[in-house]
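Engineer: output the structure for:
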Amino acid sequence: MRNYLKALKRCTAVGAVALAAFSLQPGGAQAQEPGPGVVGGTRAQQGEFPWMVRLSMGCGGALLTQQIVLTAAHCVDGSGPNTSITATAGVVDLNSSQAIKVKSTRVLQAPGYNGAGKDWALIKLAKPVNLPTLKIADTTAYNNGTFTIAGWGATREGGGQQRSLLKATVPFVDDATCQGAYGDSLTPGDEICAGYMDTGGVDTCQGDSGGPMFRKDDSGAWIQVGIVSWGEGCARPGYPGVYSEVSTFASAIRSAAASL
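Structural biologist: You can find the predicted model right below:
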């Protein structure tokens, strides 16, 4: 049960019963004008992160290819044909008339996912979208420094979903420090942590699940190092955000994408 609870931390809608039981529903999925941040962030500029995707079940994602979205395993319900998800892309403001909306056709959840680690999934879209994609990290070389996070999720625990994309930066937190906060709930090697341990105040939150954590590579291009997964509340001191470690699964992600 502990692992199922943690996997729900940053998702707005996996199942009505589950959300009611754990009191994690962020006040509904209505889009609001942004408050102070993605907790503690600022509004992204149009075109700044063109590969960002909002998913209709209340999660985020990033374009792995122009027809496949990389998101979190806990955002989807198993693998197979699925036409129930709508992906919104190409805009910061979800209400923009320029928004690109495409239905899903198939979902692939990480093989062996059980709520602890392996928190990645792929969603195939009905047609390609003509937008840039976000490359994924193949090695741990970029699992350090400062990362960017972005999403349309809540700006505080229990808050509503946002109409506009918000962004923030968070520093890497090493596994030993993160395990000090979360103990055996953390799966080292599968997960990477980031946040301000002493002060809190900046973090992803409910509704940001599945979105990317990213930084610049040595050539100055954006590269995805994490997938928003879970955390104890949002932006609490002593409890960093926990992200699926992309480099661990890069080969599996690419193989899965080729099979869709």
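
Engineer: drop to CA atoms for contacts and neighbour counts, all remaining ones
Structural biologist: OK.

Engineer: which residue ranges of the stretch 1-150 of the chain form helices?
Structural biologist: 2-8, 16-22 (DSSP state H, counting those that start in this stretch).

Engineer: output the contacting helices and strands for the first one.
Structural biologist: It stands for helix 2-8. Taking 3 or more C-alpha pairs under 8 Å, 6 or more residues apart in numbering; DSSP states H and E as contact, the helices and strands that helix 2-8 lies on are strand 222-230.

Engineer: residues making contact with the helix or strand following the strand it packs on?
Structural biologist: Next along the chain after strand 222-230, taking DSSP states H and E as the criterion, comes strand 241-245. Contacts to strand 241-245, defined as C-alpha atoms under 8 Å, 6 or more residues apart in numbering, come from residues 117-120, 189-195, 203-204, 213, 225-232, 234-235.

Engineer: need the helices of the stretch 1-150 of the chain in a markdown table with distance to T42 and mean neighbour count, can you?
Structural biologist: Listed next are these as a markdown table, based on distance: least, C-alpha to C-alpha, whole Å; neighbours: other C-alpha atoms under 10 Å:
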| stretch | distance to T42 | mean neighbour count |
| --- | --- | --- |
| helix 2-8 | 25 | 17 |
| helix 16-22 | 28 | 12 |
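
Engineer: before we go on, could you also do this sequence so I can check it against the first one:
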Amino acid sequence: MGSAPSLGILNGTACSTGASAVVLLNMRDKDGSGLGACSGTLLTQRAILTAAHCVDGDVRSVSVYLGSGLPIIAESFVAHPAYRSSGGSTADAAIIIMAEPIGRTPIPLLLGRDARVGETAIVSGWGRTQDAVTATLHAGSTTISAVGGTLLETQYSANVSSVCSGDSGGSILVSEGGAWTIAGITSATSANVCNTGTNYYVGIRNSSVSSFILGIVPDAARR
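Structural biologist: Next comes the predicted model:
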């Protein structure tokens, strides 16, 4: 989707990683060569939500970095079967499965209602900032500008936070019942540079996406 297939947070704030449910994912091919980095969000102690384009193509292994210690090699990963890398896809969702519990508090899925235009949201990820700082967890607030049947959108502005390279697969969060919940998966931007244009997120309420997630992670928390 869009022209930036590997979406850090612009205008955001560096976060403590000690208990964060947002993790860094590093992809490698069969020879162990690096294929880029994405972000992901814990759904359960052993399941991480990310974007399908992060594990597409020649990816054969995924390692998970929690902010300290050594990366942990994932047991397996699966992309939404309807995902297509060309021409854009509203099925840009994937699940990373870990062999052992990670020991962080997961974030619930927002399934009880749609996200709302004008609603304040949080974006977070391990990608670039406007200063090109990478592999540091940042988060910041933005406003949802459009809600469709399959996608959510936010607009870049100097007054709000925005996603950039390395944030793909992270989540856009909205508040529900006093808790932050996952409303969408960071998928793409409309421009090759981060400080302009529209950001796109695959909506969790899309029935195809929610069915895929719950089919693999039936014990994922939801609101």
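
Engineer: just to revisit the earlier point, out of the helices of the stretch 1-150 of structure 1, which comes closest to G151 of structure 1?
Structural biologist: Minimum separation from G151 of structure 1 across the helices of the stretch 1-150 of structure 1 (C-alpha to C-alpha) falls at helix 2-8, 16.2 Å.

Engineer: nearest residue to the middle of structure 2?
Structural biologist: Computing the C-alpha centroid of structure 2 and ranking residues by C-alpha atoms, centre = their mean puts G170 first, at 1.7 Å.

Engineer: so which of the helices of the stretch 1-150 of structure 1 is nearest G180 of structure 1?
Structural biologist: helix 2-8 (16.2 Å).

Engineer: hang on, the earlier thing: need the helices of the stretch 1-150 of structure 1 in TSV (columns: distance to Q67 of structure 1).
Structural biologist: Output for these, formatted as TSV (distance: least, C-alpha to C-alpha, whole Å):
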stretch	distance to Q67 of structure 1
helix 2-8	26
helix 16-22	29
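
Engineer: closest to N144 of structure 1 out of the ones you listed?
Structural biologist: Among the helices of the stretch 1-150 of structure 1, the nearest to N144 of structure 1 by C-alpha to C-alpha is helix 2-8 (23.5 Å).

Engineer: for S251 of structure 1, what is the enclosing helix or strand?
Structural biologist: Assigned by DSSP H and E, S251 of structure 1 falls in helix 246-259.

Engineer: my bad, should have said V170 of structure 1
Structural biologist: Assigned by DSSP H and E, V170 of structure 1 belongs to strand 166-173.

Engineer: packing partners of that strand?
Structural biologist: Taking 3+ C-alpha pairs under 8 Å, 6+ apart as the contact cut, strand 166-173 of structure 1 packs with strand 42-43, strand 146-151, strand 191-194.

Engineer: which part of structure 2 lines up with that strand?
Structural biologist: Under TM-score structural alignment, the match for strand 166-173 of structure 1 in structure 2 covers residues 138-145.

Engineer: how near is A250 of structure 1 to L70 of structure 1?
Structural biologist: Separation of A250 of structure 1 from L70 of structure 1 (C-alpha to C-alpha, to the nearest Å) stands at 11 Å.

Engineer: which one's more surrounded, these two?
Structural biologist: L70 (26 against 17; other C-alpha atoms under 10 Å).

Engineer: my guess is the more buried one contacts G210, does it?
Structural biologist: Yes - counting by C-alpha atoms under 8 Å, L70 of structure 1 touches G210, with 7.3 Å between them.

Engineer: quick check: neighbours shared by those two?
Structural biologist: Shared contacts of L70 of structure 1 and G210 (C-alpha under 8 Å, 6+ apart): G61, W120.

Engineer: re earlier: most neighbours per residue, which of the helices and strands packed on strand 166-173 of structure 1?
Structural biologist: Stretch with highest mean neighbour count among these: strand 191-194 (a mean of 28; mean count of other C-alpha atoms under 10 Å).

Engineer: now do that one: distance to the chain's middle.
Structural biologist: Its chain's average C-alpha position is 12 Å from that of strand 191-194 of structure 1, according to C-alpha atoms, centre = their mean, to the nearest Å.

Engineer: name the helices or strands packed onto the next helix or strand along the chain from it?
Structural biologist: Counting by DSSP H and E, the next helix or strand C-terminal to strand 191-194 of structure 1 is strand 212-216. Packing partners of strand 212-216 of structure 1 (3+ C-alpha pairs under 8 Å, 6+ apart): strand 59-65, strand 146-151, strand 222-230.

Engineer: same thing but 10 Å
Structural biologist: Packing partners of strand 212-216 of structure 1 (3 or more C-alpha pairs under 10 Å, 6 or more residues apart in numbering; DSSP states H and E): strand 59-65, strand 135-136, strand 146-151, strand 166-173, strand 222-230, strand 241-245.

Engineer: with distance to R106 of structure 1 added, can I get the ones you listed in JSON lines?
Structural biologist: Shown next, in JSON lines, are those (distance: least, C-alpha to C-alpha, whole Å):
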{"stretch": "strand 59-65", "distance to R106 of structure 1": "14"}
{"stretch": "strand 135-136", "distance to R106 of structure 1": "21"}
{"stretch": "strand 146-151", "distance to R106 of structure 1": "23"}
{"stretch": "strand 166-173", "distance to R106 of structure 1": "28"}
{"stretch": "strand 222-230", "distance to R106 of structure 1": "20"}
{"stretch": "strand 241-245", "distance to R106 of structure 1": "21"}
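
Engineer: so which of those comes closest to T105 of structure 1?
Structural biologist: strand 59-65 (14.8 Å).

Engineer: read off where that closest one ends up in structure 2.
Structural biologist: Residues 38-44 of structure 2 are where strand 59-65 of structure 1 lands when matched by TM-score structural alignment.

Engineer: that's all I had, so thanks and see you.
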